[in-house]
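Asker: quick one: sequence plus predicted model below, questions after.
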Amino acid sequence: MGSSQEEIQVVKKADSKIIHQLSNKSRSKYAINPYKDVNRVEDLSGHDYTFHRIEVIENFPEPEKARNILERLRDDKGIRAIMKKHKWNVGTLQELSPSERTILGFNRNYGQLISLRLRTNDMEGFRHYPEIRKVLLHELTHNVWGEHDDNFHRLNRQLNKEVVNLDWTASGGNKISNGEFYNPPEEEKVDEKAWQGGSFILGGSSDRSKTLSKRELLAEAALIRLTKEEEELNEGCGSGKL
């Protein structure tokens, strides 16, 4: 579920206040253009499924470091494998200003643009890479599903497994052939408390519970229950609500 250009302007206006403060202190020699990218032209031949453009906020401190983070995400072997497997192309991967402190990222128009918050709230540093990558996986899921429903979370959990399993350089991989590695998927962890007396305690009918195995019912219960991290990512997602 995307955000309109008008909605994006709300964030840009908030950015201008921060930029004005920074420019008065030490960066007044730079032109105020918060979403000018520092990597306009680059050769993407041979990269069919990728992020085709990178944009950072040049007027914020250390724009090169911000660009390095976005480039690291673009070139992350797990992310690249996911993009290739699902045949996804994203027009722009962009730095999101921390001026909207409740937003961690958003996806506009199913992959036209993905914006991620890289900096801490005080703008004194950058958020940890694994945290930013999880937000990217969340926003990539919006390439397919707009709402945060069961379909969304099923795919998002799949991507969080694939980003590790498809990265053959990750530790713990088992070499199988031609330098490739394979990590078998972990078994879905389920809560035994969701199963009581042979019945699935989640509002389902007893007839249906008879037709599904215990493992299937437990896995379904685990899917419906969101983890704390998933709830936080949902709350921090600006797709469709900026």
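Answerer: Everything's here; your move.

Asker: going by C-alpha atoms from here, please, whenever you check contacts or count neighbours.
Answerer: Will do.

Asker: residue ranges of the strands in this structure, please?
Answerer: Secondary structure of the chain, counting by DSSP state E: strands at 54-55, 92-96, 105-108, 113-117, 174-177, 180-182, 195-196, 199-200.

Asker: looking at the ones you listed, which is buried most?
Answerer: Highest mean neighbour count of those: strand 105-108, a mean of 27 (counted as mean count of other CA atoms under 10 Å).

Asker: so what does that one touch, helix or strand wise?
Answerer: strand 113-117, helix 129-141 (3 or more CA pairs under 8 Å, 6 or more residues apart in numbering; DSSP states H and E).

Asker: ok, which of these comes nearest Asp15?
Answerer: strand 113-117 (12.4 Å; CA to CA).

Asker: which outside residues touch the closest one?
Answerer: Outside strand 113-117, the residues that touch it by CA atoms under 8 Å, 6 or more residues apart in numbering are 90-98, 103-108, 132, 135-136, 139-140.

Asker: let me see the contact set for the residue lying closest to Arg117 once chain neighbours are set aside.
Answerer: Among residues not flanking Arg117 along the chain, Leu96 sits closest, at 4.6 Å (CA to CA, 6 or more residues apart in numbering). Contact analysis of Leu96 by CA under 8 Å, 6+ apart lists Val56, Leu104, Gly105, Ser115, Leu116, Arg117, Leu118.

Asker: with distance to Glu124 added, can I get these in TSV?
Answerer: Below are these laid out as TSV (distance: CA to CA, whole Å):
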residue	distance to Glu124
Val56	16
Leu104	17
Gly105	19
Ser115	20
Leu116	17
Arg117	13
Leu118	11
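
Asker: farthest-separated two in those?
Answerer: Longest span within the contacts of Leu96, CA to CA: Val56 and Leu104, 15.1 Å.

Asker: got TSV for the strands of the chain, with distance to Lys210 too?
Answerer: Shown next, in TSV, are those (distance: least, CA to CA, whole Å):
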stretch	distance to Lys210
strand 54-55	52
strand 92-96	47
strand 105-108	41
strand 113-117	44
strand 174-177	39
strand 180-182	36
strand 195-196	13
strand 199-200	8
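
Asker: so which of those is nearest Ala81?
Answerer: strand 180-182 (12.4 Å).

Asker: got the end-to-end distance for stretch 50-69?
Answerer: Across stretch 50-69, the terminal residues are separated by 15 Å (CA to CA, to the nearest Å).

Asker: put this beside the first:
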Amino acid sequence: MASLTVAHRGTNHAISVNAETDTIASVKQALEALTGVPVANQKLLHKSIRPNTNLDASTLTQVFGQTLPTEKILMVGSLPSDVSVIQRKDAVLDIRKARERTPTQPHPESSIKRAYTFGTVQPLPQFPDANKAKTLLIRLREDIGVIEVMRKHQWFVGTLTELHPAEKEILGFNRNMGAEISLRIRTDDLAGFRHYRTVVSVLMHELVHMVHSDHDDKFHALNRVLNKEYDEFSVGRSIGTDGRVDGSQAFSVEGEEEEGSLARYGYQGGSFLLGGSGAQATDDAAKREAMLAAAENRRLKKWEQDLVDACDGSKHSGTDGTHEPQ
């Protein structure tokens, strides 16, 4: 007997399997018993599992080869309770939308052809304000900062999609290093959309997974570089208002400070003399600057940890799933 490790909502589940006889369907049945997520609601993400294909009848050997993967497989799926809650909220929102019934012009697709961009954008059509969700995804694609970051690093992503809001812990994932990047753009109550700069931060995180699978020092270094580049490319350029697409109050990650983005990502420079003169003043300034740098470094590490904490797919190149900061 062999073992597969499947991660779901921050918990790893070890499943004993016979690679020659067990199928993807039997793995899903075992996962339903462990997690309560019905087989019909399950989606397994791994570099060996081709998207949009039904492999339920295939044995594990047929899918993974003679050697089963040692890294974790990510399972995305909603519990029946999640689905019922969303269905109730959908009904309420549908009533409100029927009352208002204000036509909204969809955002026009860009006709600009670029080598390094997102091929398509896909909102969730079953949710209210799907046109606004599409507008937000297009805004991300056409953001000058995002355009220049992807151009500089020569990255092309097949599809930018909206992540289902039932996955409350997951903020986003990058499947197969650029086949698809999915971002959770709606608030938990489904009443609006998340703070734009927060969504951009998650997007930068997922773009780092174009190169690095693990959240190691190289990952964090590139993540800081991308955020700095985004800020530099965006300075003085019009990318729209910094808030929700619908104009309501912006959502912020708990603990996020509404200050300059350079400070948020730990960039520092310059010296500060806070009074006094001579060697003592210089020493005091140096100590204070060191204390500020240490505090900034702690905040930076917390911000990064908030994005990578319990990242299900962080151990392999197939899929990364970024989880909601606790």
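Answerer: Yep, that arrived. This is a predicted model, so every value here is computed, not measured.

Asker: on that earlier part again, highest average neighbour count across the helices and strands packed on strand 105-108 of the first structure?
Answerer: By mean count of other CA under 10 Å, those have strand 113-117 as the most buried, with a mean of 24.

Asker: dump the residue contacts of Ile82 of the first structure.
Answerer: Here Ile82 of the first structure is in contact with Leu159, Glu162, Val163, Leu166 (CA under 8 Å, 6+ apart).

Asker: same check on Leu226 of the second structure?
Answerer: Here Leu226 of the second structure is in contact with Val149, Met204, Val208 (criterion: CA under 8 Å, 6+ apart).

Asker: same check, this time on Val163 of the first structure
Answerer: Val163 of the first structure touches Lys77, Gly78, Ile79, Ala81, Ile82, counting by CA under 8 Å, 6+ apart.

Asker: switch those residues over to CSV; also include distance to Ala219 of the first structure.
Answerer: Below are those laid out as CSV (distance: CA to CA, whole Å):
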residue, distance to Ala219 of the first structure
Lys77, 29
Gly78, 25
Ile79, 26
Ala81, 26
Ile82, 24
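
Asker: so which of the residues you listed are in helices?
Answerer: Judged by DSSP state H, the subset of the contacts of Val163 of the first structure located in helices is Lys77, Gly78, Ile79, Ala81, Ile82.

Asker: residues making contact with stretch 83-94 of the second structure?
Answerer: So stretch 83-94 of the second structure is contacted by Phe127, Pro128, Ala166, Leu190 (CA under 8 Å, 6+ apart).

Asker: the residue most central in space within the first structure and Asn59 of the first structure: what is the separation?
Answerer: Of all residues in the first structure, the one closest to the mean position by CA atoms, centre = their mean is Leu136, 1.7 Å from it. From Leu136 of the first structure across to Asn59 of the first structure, the span is 23 Å (CA to CA).

Asker: and if you look at Lys228 of the first structure?
Answerer: 34 Å.

Asker: have a look at the first structure and report its longest helix.
Answerer: The first structure, longest helix under DSSP H: helix 5-22.

Asker: so that helix versus strand 92-96, what angle?
Answerer: Here the directions of helix 5-22 of the first structure and strand 92-96 differ by 50 degrees (axes from the mean of the first three to the mean of the last three CA atoms, to 10 degrees).

Asker: so where is stretch 120-129 of the first structure in the second structure?
Answerer: Stretch 120-129 of the first structure corresponds to residues 187-196 in the second structure, going by TM-score structural alignment.

Asker: give me the buried positions along the matching stretch.
Answerer: Thr187, Leu190, Gly192, Phe193, Arg194, His195, Tyr196 (16 or more other CA atoms under 10 Å).

Asker: likewise for stretch 75-93 of the second structure?
Answerer: Applying 16+ other CA under 10 Å to stretch 75-93 of the second structure flags Met75, Val76, Gly77, Ser78, Leu79, Ile86, Lys89, Asp90, Leu93 as buried.

Asker: show me the contacts for Ile176 of the first structure.
Answerer: Ile176 of the first structure touches Tyr182, counting by CA under 8 Å, 6+ apart.

Asker: tell me how far the nearest residue to Leu217 of the first structure once chain neighbours are set aside lies from Asn234 of the first structure.
Answerer: In this structure, Leu217 of the first structure finds its nearest non-sequential neighbour in Phe200, 6.5 Å apart by CA to CA, 6+ apart. Per CA to CA, Phe200 of the first structure is found 26 Å from Asn234 of the first structure.

Asker: please apply the same query to Gly105 of the first structure.
Answerer: Looking at Gly105 of the first structure against Asn234 of the first structure, where the rule is CA to CA, the gap reads 10 Å.

Asker: cool, Glu100 of the first structure as well?
Answerer: Taken as CA to CA, the span from Glu100 of the first structure to Asn234 of the first structure is 15 Å.

Asker: how about Val163 of the first structure, what's its match in the second structure?
Answerer: Aligned partner of Val163 of the first structure by TM-score structural alignment: Tyr230.

Asker: actually Glu139 of the first structure, not the one I typed
Answerer: Checking with TM-score structural alignment, Glu139 of the first structure has Glu206 as its match.

Asker: tell me how far that match lies from Ile15 of the second structure.
Answerer: 28 Å.

Asker: repeat for Val121 of the second structure
Answerer: Taken as CA to CA, the span from Val121 of the second structure to Ile15 of the second structure is 35 Å.

Asker: between the contacts of Leu96 of the first structure, which is closest to Lys241 of the first structure?
Answerer: Closest to Lys241 of the first structure, out of all of the contacts of Leu96 of the first structure and judged by CA to CA, is Gly105, at 11.0 Å.
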